[in-house]
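[1] no FASTA, just this:
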């Protein structure tokens, strides 16, 4: 027996406006729920949960209550078709269920255990994500129902969404969640949206702002995080003369988006220009394509207001534009065809994690204080859960299967070097797709391949087309060659011009995962050092290679990372506290700071910790001069020899030797390290007997004494005015909380040099401080580290007295 036979048998579809009962395929990442207020023989609320192609249905006699102490009778009724979830209207009086039906609430539901088992055992526990019903709920089956009545109880769980009054929920909301109409207005068939008089000129189309793709959302304050929708970008203009709906490229699609024109014409304003995204009521891009063909309902999620009542708002901050948008949309029904794009709570990482968990596409993060630029901007950053992009069709592979017009489409994108081959897509097509695409491929046929350069063997025997069709494709990753893996066709995009389709950002962001040193590293093909052509994978492999040696000098020290998530030519920032999503091998130690507060600092103890930092986009590693078991007793002292512009490396080497000689006069042995920058560090290994103040006082006194001995060559003052033509002997690395570049760390500078400890004899032979690179590490690791050849020395009373004698 069909699940919907009972539903169909009870209704005469020549009379009732209700939809005919047909089981539906799954539509979207989350199942829907709907509550319909139903004034039949008695007023009740129909509670429906989408499952297995139908709406499981219960009649709740008094309506749902968000008071956990209130148990509402819910009588199980026949399953309804999923299409019933959008029904609002009046069922003829003589028909089954005759009366007025209002869409009172809708949204997504999340079962918390196996649904089939819950229905069988009589307990269904779930979460609701609706406009009015939210949080945890439970349906519990009762025993001893009269006749064939299947009685359950609908009960609210005690959580942040629980209320205290039995009927507050149904008394508060008297209007439709989709049309804003009352029961009386629905019964009178009052139009859901009535046009108003717009007194100012219709705003013209203007170029839309586009987001920059990043691997992860931005950190810190000053960002607003929103849902990334899977639809068509739309600029909605309202004013004298009605409504115009434009694509991102300025095409007038008012006819194709016609379902939105009536609601837009009812907006209470003199004129407006609204930026948003058009989506299907249910599902993703494929469902939107189907909805456009069938003329089904559409939804515009509005996220920006560029013009309102004659005022251009593009120069104002996003926060001000959002306020204007909320004022315009504030009284619209929350599940109507025009909706405010929700702002997600939490920081970017939390928002993205929540969106991915919910099955969404991703988020767009926007600077709150930025104007609307009308171009691709880093004030808008998108981060994706699903790998999906546009590609241009350049050919097709024939199929030997009957009824299949082709085996796969060959895809490309337009980059600086021309039309680049990006791989194939061979799944995701239905019969209508094959039929429609076959006609287009025949129309666009050509004899030669449109792609630049040599093509792989997989394209042998293919047929070529002029690259005009733009396809939306989901994929798992990009290969190191810049081609997609496991592509699935989602539909054609008619709103984008082929010559504007680039996949460079996706290829650099999504170019594959790889296990390096036992750590899963994502986006290994992303270029980190453009001049050297080195990738994120290369950086991770460097730290895997040097890990054992580097840990001798880094292990257990509080650590600061210089992170460059998108490469050294993009934004880089220091981070000393682990953020959300950091690998567990990057550990934390609580440290009391100068202001008395305690903060958790990062440290590593394993190769996985070093590689895990590279996975987070770290390029440079900077360390404290003490280890976490004795934070107040440093085990090294560092003099950073920093030359002014114009001073050559010979001057730095000469200074290093003089520092060495001065330290030896104080009874201390030292080791030089070329930093990979422009200077040299002279490092003194220490026994852990002196505290920070003594180490700092010695370093400061030594630097000042040397500057006084050679005032024309050296300075111990950071001031730029006093550094002209001199070399700064930086002793400030020896304060509590100060850091210095770690041995064997990369430097985030062109060339990708490595900081390397050397012997004094070796330093004399070097001609530059940034001459060691990744390729030199195998040779360096085959030798003993010079830092390990000097014994730690105490900085006691004798050393302080020797300093006074040497300073003279």
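    Arrived safely, thanks for sending. On a predicted model such as this, the values are computed, not experimentally measured, just so you know.
[2] rest of the way, CA atoms for contacts and neighbours
    Will do.
[3] got the residue ranges for the helices in the stretch 351-500 of the chain?
    431-443 (DSSP state H, counting those that start in this stretch).
[4] Identify the residue nearest residue 514 in space, chain neighbours excluded?
    Closest residue in space to residue 514, ignoring its immediate chain neighbours: residue 521 at 5.3 Å, by Cα to Cα, 6 or more residues apart in numbering.
[5] One more to weigh against that first structure:
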């Protein structure tokens, strides 16, 4: 490595990669790691890290000011891409296209890490066929208050089901609180079909395991959410050996199945993974040799649909899909008024002609949700929640962990946080009413005000 001023020149397999500001702190609150430390980490595990991204378009998630500052996503390849790297043109649900970076070798890995890419976000397709994924991704997302033991239990339930279906599953820690399970598949099905298979899988696990949930809306979830929408086109998850922005520089680590029930994700960090990799290699090294088929999962999906269980909500930036239910959270769903019969009480029905008619435009809440804080500063929003709990201590004492909903809201050029509280476990006599959130910093308010003016 050669150093000139505030630049480090790194030689990687015949290529010289320029590392700017190598001494910039990337982690400081727990471990202390510089930008150059992160580059060296990725070079130490390059064969494993490349396995998840090679020959795939990659979204650049850039932590330009380190792990303790907000990152941003960059789909289009930078203009100064080295001539020894390539791109591929990807189309999105919006109809737009972008030339995205493809990383084929260790030098390219070092080059994107220099841009601040600690989390690697590849699409589940190869450059030779951008319309047919070769990977189904199962994202186990624990809800607030759910512990690691429950996450592992659901992961083992997923494995048991996939074993029955003849599909080989490859687990890894998410690098945070969850587990990712990847399934290599033959590139024969569209994104819509792969997502449909993932939804059938999520619903089947939910039926088998009370800890699992396939519900898209946060207010309906419990336990561990199986995020089927990670398989929709244009969605990515961090790949193996990615570094997550936690104070201990935790790594999304490939596991053997016999490790799942005895591992601690806190043991897998930038400081420990290079030694683990040198000793045992990559537990997912044989993944590409075990591509499976989706026939059994798609048959399950057909059975669900025949029984009246149709599609589930898509991500908000997708157009409304055929067969998709109303894309509105249940607590804000309007009463349709189309039901032929109205159930008044168990076993008692009334003529809809005599039933009260809901006024148009009024929302009929199904969940008692209130907003207690919203701010572009996550810590400020969380402090507002604590003030709300102190002010309403009787109601706060009755909340379940998953009754507190932290929403990370992302606009075109900003991120903000909203905290809602579900009062479903609080008796009506004790439920606080909706008051002005504290803090009340909603960056969309001005925009909405202009849209609502006549």
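    In hand now; what should we look at? These numbers were taken from a predicted model, which means no experiment stands behind them.
[6] care to give me the TM-score?
    Scored by TM-score structural alignment, normalised by the length of the second structure, the superposition of the two chains gives a TM-score of 0.61; 298 aligned residues with a Cα RMSD of 2.4 Å.
[7] ok so, going back, my guess is the residue nearest to residue 514 of the first structure meets residue 538, correct?
    No - the criterion here is Cα atoms under 8 Å, and residue 521 of the first structure misses it with residue 538 at 10.7 Å.
[8] buried set for stretch 509-523 of the first structure?
    Residues 509, 510, 511, 512, 513, 516, 517, 519, 521, 522, 523 are the ones in stretch 509-523 of the first structure that count as buried (16 or more other Cα atoms under 10 Å).
[9] show me where the stretch 1-150 of the second structure has helices.
    35-44, 46-51, 106-114, 148-165.
[10] how close does whichever residue in the second structure pairs up with residue 678 of the first structure get to residue 244 of the second structure?
    Mapped onto the second structure by TM-score structural alignment, residue 678 of the first structure lines up with residue 177. Separation of residue 177 of the second structure from residue 244 of the second structure (Cα to Cα, to the nearest Å): 11 Å.
[11] more crowded one of these two?
    More neighbours surround residue 244 than the other of residue 177 of the second structure and residue 244, with 21 against 16 (other Cα atoms under 10 Å).
[12] Looking for the alignment partner of that one in the first structure.
    Matched to the first structure by TM-score structural alignment, residue 244 of the second structure sits across from residue 747.
[13] Secondary structure class of the residue lying closest to residue 300 of the second structure once chain neighbours are set aside, three-state.
    For residue 300 of the second structure, ignoring the flanking residues on the chain, the nearest one in space by Cα to Cα, 6+ apart is residue 200 at 6.1 Å. Following DSSP: H, G, I helix; E, B strand; the rest coil, we place residue 200 of the second structure in the helix state.
[14] Tell me the counterpart of residue 200 of the second structure in the first structure.
    Per TM-score structural alignment, residue 200 of the second structure is aligned with residue 701.
[15] okay, now its match: neighbour count?
    Applying other Cα under 10 Å, we find 18 other residues in the vicinity of residue 701 of the first structure.
[16] Let me have the helices of the stretch 1-150 of the second structure in CSV, adding distance to residue 2 of the second structure and mean neighbour count as columns.
    Listed next are the helices of the stretch 1-150 of the second structure as CSV, based on distance: least, Cα to Cα, whole Å; neighbours: other Cα atoms under 10 Å:
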stretch, distance to residue 2 of the second structure, mean neighbour count
helix 35-44, 12, 21
helix 46-51, 21, 20
helix 106-114, 15, 23
helix 148-165, 44, 18
